[in-house]
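*Asks:* coords please:
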Amino acid sequence: MTSTPAAGSVTRADLADAVHREIGLSRTESADLVEQVLDRISEELVAGNNVKISSFGSFVLRDKGLRVGRNPKTGVEVPIEPRTVLTFRPSQLLREAINRG
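*Replies:* Next up, the predicted model:
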């Protein structure tokens, strides 16, 4: 799968095109399949569940507590409200593939 060199990222359309080329589904079916997979991942994350994709990595939700931050311009301290953040942890296989280049 390749993306536009200037863009530097892969889009939904790129993923759908790759499914179309690799599997042979129609372009519409390929786009629908990509949307279904992304929707399912999103639904699980919104429900508070981590998502693990074998040999790829894990999307992990983490709670951050209340903390004090500082406005860099004024130096005034401001409270940063508790929130949930999403992180991605690549699998060992993906890490190794990236490091091989």
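
*Asks:* CA only for contacts and neighbour counts going forward, please
*Replies:* Fine.

*Asks:* buried ones in stretch 35-51?
*Replies:* Neighbour counts using 16 or more other C-alpha atoms under 10 Å place 41, 45, 50, 51 of stretch 35-51 among the buried residues.

*Asks:* Can you classify the closest residue to the last one other than its chain neighbours by secondary structure?
*Replies:* By that I understand residue 51. Leaving aside its chain neighbours, residue 51 sits nearest to residue 59 (5.1 Å; criterion: C-alpha to C-alpha, 6 or more residues apart in numbering). Three-state call for residue 59 (DSSP: H, G, I helix; E, B strand; the rest coil): strand.

*Asks:* Please generate a structure for the following sequence too, so the two can be compared:
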Amino acid sequence: MRINLTKKDLVNVLYMRVGFSKQIIENLVDEFFSIIVLNLLKKKSVKISKFGTFLIRSKNSRVGRNPKTKEEKEISKRDVVLFKPSKEFKELLNNIRKNAS
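*Replies:* Okay, the predicted model is just below:
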């Protein structure tokens, strides 16, 4: 069983369900992801109704430690992307888990 869903897997699933050519589906998937990225860069958040919200959060620089060598190193300031699932998405997942048990 595969753990990750790759872009290729997503293109194949959509190809089987929609019936467009794989090239068209791949272009749609690429465009969808680029729209999310561009909006994150502009507005710092993207809300997809009944799915969730992608947010950009800034993290300050800090001192980190290598657990093996105990060597300290500064971790630079950076932006990270967070995902907060919607209430409907959480309920859907919980209902699927209940029914699968």
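
*Asks:* residue in structure 2 matching the residue nearest to residue 51 of structure 1?
*Replies:* Residue 59 of structure 1 maps onto residue 54 in structure 2, with residues paired by TM-score structural alignment.

*Asks:* Please list all residues in contact with the residue nearest to residue 51 of structure 1.
*Replies:* Residue 59 of structure 1 sits next to 50, 51, 52, 86, 87, 88, 89 when contact means C-alpha atoms under 8 Å, 6 or more residues apart in numbering.

*Asks:* out of these, which ones does structure 2 keep as well?
*Replies:* Mapped onto structure 2 and checked by both residues aligned by TM-score structural alignment, their matches' C-alpha atoms under 8 Å, those keep the contacts 50, 51, 52, 86, 87, 88, 89.

*Asks:* For the residue mapped onto residue 99 of structure 1 from structure 2, pull up the helix or strand it's in.
*Replies:* Aligned by TM-score structural alignment, residue 99 of structure 1 pairs with residue 94 of structure 2. Using DSSP states H and E, the element containing residue 94 of structure 2 is helix 87-100.

*Asks:* still on that earlier bit, what is the neighbour count of the match of residue 99 of structure 1?
*Replies:* Number of residues near residue 94 of structure 2 (other C-alpha atoms under 10 Å) recorded here: 12.

*Asks:* how would you label the residue nearest the centre of structure 2: helix, strand or coil?
*Replies:* Centre of structure 2 computed as the mean C-alpha position; nearest residue by C-alpha atoms, centre = their mean is residue 83, 6.7 Å away. Look at residue 83 of structure 2: counting by three-state DSSP, its state is strand.

*Asks:* what's the nearest residue to it if we skip its chain neighbours?
*Replies:* Nearest residue to residue 83 of structure 2 in three dimensions, chain neighbours excluded: residue 54, at 4.6 Å (C-alpha to C-alpha, 6+ apart).

*Asks:* now that neighbour: how far from residue 44 of structure 2?
*Replies:* Distance of residue 54 of structure 2 to residue 44 of structure 2, given as C-alpha to C-alpha, to the nearest Å: 8 Å.
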